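Student: sequence plus the predicted model coming up.
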Amino acid sequence: MEMNIGISEGNREKVAIELSKLLADEYVLYTKTKEAHWNVEGIDFYDKHKLFDEQAGQLSDMNDSVAERIRTLGHSVPATLKAFLELTHLTENSLPKSNSRTFINELLIAHEIIIVFLRGNINLFANEYEDLGTSDFVTGLMQGHEKMAWILRAHLK
């Protein structure tokens, strides 16, 4: 059945491509956060173990929301690790580490990369692709990442 939601198929496809990159970033950040949750050690273990688990839960919800937004626009969702690694702006963790400060710094950088990507797409989605719904959606995601980044940043002071 043909979709008629007031956004051209070409624009929906362009938005879905950008959202697929976002989903890849979200999934890689989720994985980084679970790594921190599972591997953190030190005097602050319990606190950070709980913090990383809480943020991983928030990221899991974000992953699902982004995937559902792509489907809402009538497109398939990339759902393999290979696809995510090809689409992401983030890098996988490369050095073994176990202290919370190192994990927090790495997660903070990843959140900030996603925030910049989201901020760069808000007006693009609304103005060029005529998709105010996705523009509003990514604005909310950006605010969520800003809050998680603020919480991480506060731990580094």
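Tutor: Yep, it's here.

Student: contacts, neighbours, all on C-alpha from now
Tutor: OK.

Student: please report how far residue 87 lies from residue 104.
Tutor: 23 Å (CA to CA, to the nearest Å).

Student: between the two, which has more neighbouring residues?
Tutor: Each of residue 87 and residue 104 had its neighbours counted (other CA atoms under 10 Å), and the higher figure belongs to residue 104 (22 against 18).

Student: OK, contacts around the more buried one?
Tutor: If you count contacts by CA atoms under 8 Å, 6 or more residues apart in numbering, residue 104 has them with 152-153, 155-156.

Student: can you do 6 Å?
Tutor: When the contact criterion is CA atoms under 6 Å, 6 or more residues apart in numbering, the partners of residue 104 are residue 152.

Student: how close does it get to residue 143?
Tutor: Note on residue 104: its distance to residue 143, by CA to CA, is 19 Å.

Student: quick check: closest non-adjacent residue to residue 87.
Tutor: The shortest distance from residue 87 to any residue other than its chain neighbours is 5.1 Å, reached at residue 21 (CA to CA, 6 or more residues apart in numbering).

Student: give me the number of residues near that neighbour?
Tutor: 20.

Student: before we go on, here's another structure to hold up against the first:
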Amino acid sequence: MKMNIGINDEHLRSVATELNILLADEVLLYIQTRNYHWNVEGSNFNEMHLFFEKQFTELDDIMDGVAERIRMIGHYTEARLSDYLKLTHLVEQPYSNDQMLQLRNLLESQEAVVRNLRRLIILFSDEYKDAGSSDFVTQLLGRHEKMAWMIRAYFD
């Protein structure tokens, strides 16, 4: 059944496109975090293993929310790895067991997502007149800022 939620079809399509790009970023960040969880080494292995697990668990919830938001506005999610690699703003990082490099890479990725979310908040509300999606990404912004803060705490 055709949606009638007060947002024109073109705007909903544009929001869905942006959300699919965001989903690709979330998936790549999730995989990057999982990679470091699996490959971390060092005297504080257990601490870092659990830290990365907490981060990727949060990202898993975020990915599901983004995909559901896309479906809620009447569109389909891009859900193939090849699609994610084409859509993402993020860059896959080389393998590393260096904890500080892992953390630096994750922080850079988190901050890239934060910058994009800030852009989407305004784009969704002002250009596409979709306050719901703007509010949705605003909530994601806070979650990503907290994850970035937790990573940043390792750098003094």
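Tutor: Cool, got the structure. As the structure is a computational prediction, the values presented were derived from the model and not from experiment.

Student: and the TM-score between them?
Tutor: Comparison of the two superposed chains (TM-score structural alignment, normalised by the length of structure 2) gives a TM-score of 0.98, and 156 aligned residues with a CA RMSD of 0.6 Å.

Student: tell me which helix or strand the residue nearest to residue 87 of structure 1 sits in.
Tutor: When secondary structure is defined by DSSP states H and E, residue 21 of structure 1 falls within helix 9-39.

Student: quick check: closest non-adjacent residue to the residue nearest the centre of structure 2.
Tutor: In structure 2, the C-alpha nearest the mean C-alpha coordinate belongs to residue 26, at 2.9 Å (CA atoms, centre = their mean). Using CA to CA, 6+ apart and skipping the chain neighbours, the partner closest in space to residue 26 of structure 2 is residue 63 (6.0 Å).

Student: okay, angle between the helix or strand hosting that neighbour and helix 9-39 too, please.
Tutor: Per DSSP H and E, residue 63 of structure 2 falls inside helix 45-72. Regarding helix 45-72 of structure 2 and helix 9-39, their directions subtend 160 degrees when assessed with axes from the mean of the first three to the mean of the last three CA atoms, to 10 degrees.

Student: mean per-residue distance, helix 45-72 of structure 2 to structure 1?
Tutor: In the superposition against structure 1, helix 45-72 of structure 2 averages 0.3 Å from its aligned positions (mean CA distance after the TM-score superposition for structure 1).

Student: which elements pack onto that helix?
Tutor: Helices and strands touching helix 45-72 of structure 2, by 3 or more CA pairs under 6 Å, 6 or more residues apart in numbering; DSSP states H and E, are helix 9-39.

Student: so which elements touch the helix it packs on?
Tutor: By 3+ CA pairs under 6 Å, 6+ apart, helix 9-39 of structure 2 packs against helix 45-72.

Student: return the set of buried residues in the helix it packs on.
Tutor: Within helix 45-72 of structure 2, the residues scored as buried using 16 or more other CA atoms under 10 Å are 48-49, 52-53, 55-56, 59-60, 62-63, 66-67, 69-70.

Student: who's in contact with residue 133 of structure 1?
Tutor: Residue 133 of structure 1 is in contact with no residue at all, counting by CA under 6 Å, 6+ apart.

Student: leaving out chain neighbours, which residue sits closest to residue 83 of structure 1?
Tutor: In space, not counting the residues next to it along the chain, residue 83 of structure 1 is nearest to residue 24; the distance is 7.6 Å by CA to CA, 6+ apart.

Student: surely the one you found and residue 90 touch.
Tutor: No: at 8.7 Å, residue 24 of structure 1 does not count as touching residue 90 under the criterion of CA atoms under 6 Å.

Student: between those two, which is the more surrounded one?
Tutor: Counting neighbours by other CA under 10 Å for residue 24 of structure 1 and for residue 90 shows that residue 24 has the greater number, 27 against 19.

Student: so what corresponds to that one in structure 2?
Tutor: When the two structures are superposed using TM-score structural alignment, residue 24 of structure 1 falls opposite residue 24 in structure 2.

Student: swap in residue 87 of structure 1?
Tutor: Taking TM-score structural alignment, the alignment pairs residue 87 of structure 1 with residue 87 from structure 2.
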